[in-house]
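Asker: For reference, the sequence and a predicted model appear below.
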Amino acid sequence: MGDFIIQFSNWIWDTPMLVLLMGGGFILFVYSGFVPFRYFGHALKVVSGKYDDQNLPGQISSRQALSAAIAATVGLGNISGVAIAINMGGPGAVFWMWISAFVGMATKYFTCSLAIMYRGKDSAGVVQGGPMYVIEHGMGKKWKPLAILFCVAGVLGLLAIFQANQLTEVTRTVLLKPYGLDAGDTTKWILGIGMMLAVAVVILGGIQRIAVVASKLVPFMVVVYFATVLIIMLKFYDKIPAVFWQILEDAFTGNAVMGGAVGAVMVIGARRAAFSNEAGIGTAPMVHGASKNNEPVREGMIAMLGPFIDTVVVCSLTAFVILITGVWESTENDGVTLTLAAFEMGLPGIGKYLLMLSVLTFALSTMFTYSYYGHKCFNYLFGADKANYYNYFYLVTIVFGAVVSLNVVVSFIDAMYAIMAIPTMISTLYLAPRVKAATKDYFKRFGNG
């Protein structure tokens, strides 16, 4: 079964997803009139809260929605996912992650604008947003099978098994194995149960508690991680120019991949970027659709900052640490253990503990928000009165994620993400003209005061 999951994931990401996410995203990027570049400054003003109105329908503020979305995207994909990309595709994969990020900004602008434009109500009458409601209310009832497909994949793909797996690994490597305290599988089970209980305290309190915790946790975790990486980069500052050129050169030669396959480097970069910033997957629209905002374009502006923060900033920090320390060429490690080796080389003695703190906050923040995404999908499929059952299923799978192999976990999540992207991108491309019209109207009204 594990081999089938890995093979299916590799097949669907080889060409279909590259065309859909990168090709579709590039179309949206151009069709938008290069919105991510033209209105980046305006997006920063909007996210400052200048235009917030707490009396509008919704459950959280737009800033809280962005914090929750970033809490999901700025996670182990930035620490472990980048390491996997470099290990598989070499430095060139980082360049294609950057390209995916700028394309992803346009994608998130459209998807999250649509999430406000076509909000719906669940069976309890609560206002909800997300690709499933965009499909049903924007495209029509005949397209509902696409909405169901998205939600089924979301229920399975938005489990926290990857985060549980990598948090377990780094905890054993940093805190237990050096002191002879690791008991193998028994330790994995104990850590899995501990994570399950910690996550339960937050997610059983609903989106309001998740948003409050995320808005406190996100700034802290980004500052700690950024400060640690900055120290390492200053220590190896003389290697930064060479590493930068290595990224650019390898992106178009594929030297680090067997056979010099540039296409393989592009696929690896796009695949890991999609896992990290989730643009086009359809997760962020679910939380942005719950914000107290009646301006679709304004919410889209806020949302498009996510891929920039996640991939251009945070993923790049991880990549440069791994590359300037050279550990990617001199170790058999993969995933979080590769990043761990880089931090330990950069800051001997203390680096691994600082990374441990970052991994802990990154993983938990993602676990909190993913539960909300899966809950919304389950709500759509089975009704609001049964949605809370999903939380218990979600919590149990955290323990499962702690004990299974990394390859199977990554491939399973990647496969579900790919399936979620299909209805998300189809609906976004189909309804893109309506966002384009709304954009013109918004800035016309904005210019008139």
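Answerer: Great, that's in hand. Predicted, not measured: the structure shown is a model, and the values here were computed from it.

Asker: use CA for all of it now, contacts and neighbours both
Answerer: Will do.

Asker: Residue 408 and residue 4 touch, don't they?
Answerer: No: the pair residue 408 / residue 4 is not scored as a contact, 9.4 Å apart, by Cα atoms under 8 Å.

Asker: These two: who's more crowded?
Answerer: For the pair residue 408 and residue 4, the greater number of neighbours falls to residue 408 (19 against 12), based on other Cα atoms under 10 Å.

Asker: Next, the contact list for that one, please.
Answerer: By Cα atoms under 8 Å, 6 or more residues apart in numbering, the residues touching residue 408 are 2, 3, 5, 6.

Asker: Look up how far residue 335 lies from the residue nearest to the first one when sequence neighbours are not counted.
Answerer: Distances taken as Cα to Cα, 6 or more residues apart in numbering place residue 408 nearest to residue 2, at 5.7 Å, with adjacent residues excluded. Taking Cα to Cα, to the nearest Å as the measure, residue 408 and residue 335 are separated by 13 Å.

Asker: Put this next to the previous one:
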Amino acid sequence: MFKKIEESIAAFSSWIWDWPLLVLLIGGGLFFLIYSRFTPFLYFRHAINVLRGKYDNENAPGQLSHFQALSSAIAATVGMGNISGVAIALVMGGPGAIFWMWISALIGMATKFYTCTLAIMYRSESEEGKTLSGPMYVIIEGLGRHWKPLAIFFALAGLVGTLPAFTVNQLTQTLVDVLDWDEGAKLYIGIVLAIMASFVILGGIRRIGLVASRLVPFMVVLYFITVFTILILKIDKIPEMFILIFSDAFSGEAAAGGALGYLIKTGVKRAAFSNEAGIGTAPMMHGNAKTNEPVREGLVAMIGPAIDTLLICTLTALAILSTGVWKHSDGNGISLTLEAFNSVLPYGIGDGIVIVMVLVFALSTLFSFSYYGVTCLGFLTKPKYGKYYNYIYIGSIILSAVVKIDFAINLIDSAFALMAIPTVISGLLLAPKVNAQAKIYFQKITSKKDNPLT
């Protein structure tokens, strides 16, 4: 029975992530990029100033500061997708998959600008005075009530897509590999993780935002130090690795079956899982930002794919490629990354660092993803009932610890694909509204002599 379910989900994931969805994500992103005339990219420094708190207003509607909103969104994206997702991309697509992850990230920055600006423009408020945001509210408030079936479609897919299957699976696999535990230990690891996660996620969005804003800087700095150490030790290999990425990007020789199309699909799929641009999760978090300026939060959200994919995923890829383990290893996901670290760092240090990083990355992802599920359930029922998703989520952590990695990947990929459909469609239809807001905002900050390029 379970075997048939696995096969069905695998077949569905393969079908839905074929060209139609890639055209939607990449085509939609290219439309946003061109339609915006690349203007948001010119205001990148201004986005950094917003992130630093220069424009924070405690009296503005919302529940999180700009920094907490981005930290919480990054906590959900800078996680296992950056450590194990990159390794999976290399195994399935070869070095060239990284190039297509870069392309997807650049396009994704424009997508996030539009979708997260819309999240502020069309957010709502619950009876308890809490912010309600995400693609489903954008659809209802922006497109009208007759579009509600599309909003419901997103929320239903979101209930599955926000489950912790991939993250928990890879975390338990890391602990089992490094500590040389029996496979049966995965169940007990799952129970411990569920208990740890419950202390944060049951505290609501404010506690999630607070914890994420403290965890994210720590985990990013730790990861940078570790990977830069590896790259310094392998400095002579770096130019060769960049050449390999670019040369393989258009040949597909290292991809499964040697197909260029498969290579492109692999890169785009893993980038989508890594930075979630166009999926619809980030707007649910960014929509909670304390601001009266939708475009301002759209600019902050745009920073996410740059940090997540262009920077952190690239560092992971270079670390794995430079060690050469990807050529002959049977490992996949976190096992391959762990093997790469251990091949360079002194005995025992690689294991220890990976355990710490994976724990921090995984826990931060677990905390943020729970809120997305709460938001989806709250939309489908009533906002006050959304909190009950947390109990389903905590229980699923235990189940996710023991499922196979292929099943975890295919399940989340399938749900992400379904979530992307209403997210991108609503973004495309409402793009003129964003451009109108952007024009007003950029004129406003320019008139105040706030140089947008500084």
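Answerer: Thanks, I have it. This one's a predicted model, so the numbers in the text were calculated from it and none came from an experiment.

Asker: circling back: what's the distance between the residue nearest to residue 2 of structure 1 and residue 239 of structure 1?
Answerer: Using Cα to Cα, residue 408 of structure 1 is found at 35 Å from residue 239 of structure 1.

Asker: same thing with residue 103 of structure 1?
Answerer: Taken as Cα to Cα, the spacing of residue 103 of structure 1 relative to residue 239 of structure 1 amounts to 29 Å.

Asker: More neighbours: those two, which one.
Answerer: Neighbour tally, residue 103 of structure 1 and residue 239, criterion other Cα under 10 Å: the higher count belongs to residue 103, 27 against 16.

Asker: what does that one align to in structure 2?
Answerer: Aligned by TM-score structural alignment, residue 103 of structure 1 pairs with residue 107 of structure 2.

Asker: mind listing the helices for the stretch 1-150 of structure 1?
Answerer: Per DSSP state H, counting those that start in this stretch, the stretch 1-150 of structure 1 carries helices over the ranges 2-14, 16-17, 24-31, 35-38, 40-47, 62-73, 76, 82-89, 92-117, 131-134, 144-157.

Asker: can you tell me what part of structure 2 the shortest one aligns to?
Answerer: So the one you mean is helix 76 of structure 1. Under TM-score structural alignment, the counterpart of helix 76 of structure 1 in structure 2 spans residues 80.

Asker: cool, the last one as well?
Answerer: Per the alignment by TM-score structural alignment, helix 144-157 of structure 1 matches residues 148-161 in structure 2.

Asker: tell me, how many neighbours does the equivalent of residue 56 of structure 2 over in structure 1 end up with?
Answerer: Structural alignment (TM-score structural alignment) places residue 56 of structure 2 against residue 52 in structure 1. Counted with other Cα under 10 Å, residues neighbouring residue 52 of structure 1 total 16.

Asker: tell me which of the contacts of residue 408 of structure 1 are still there in structure 2?
Answerer: Counting by both residues aligned by TM-score structural alignment, their matches' Cα atoms under 8 Å, the contacts of residue 408 of structure 1 that remain in contact in structure 2 are 2, 5, 6.

Asker: Now which of these would you call buried?
Answerer: Neighbour counting with 16 or more other Cα atoms under 10 Å marks 5, 6 as buried within those.

Asker: Looking at the kept ones among the contacts of residue 408 of structure 1, which one is closest to residue 139 of structure 1?
Answerer: Checking these against residue 139 of structure 1 with Cα to Cα, the nearest one is residue 5 at 31.6 Å.
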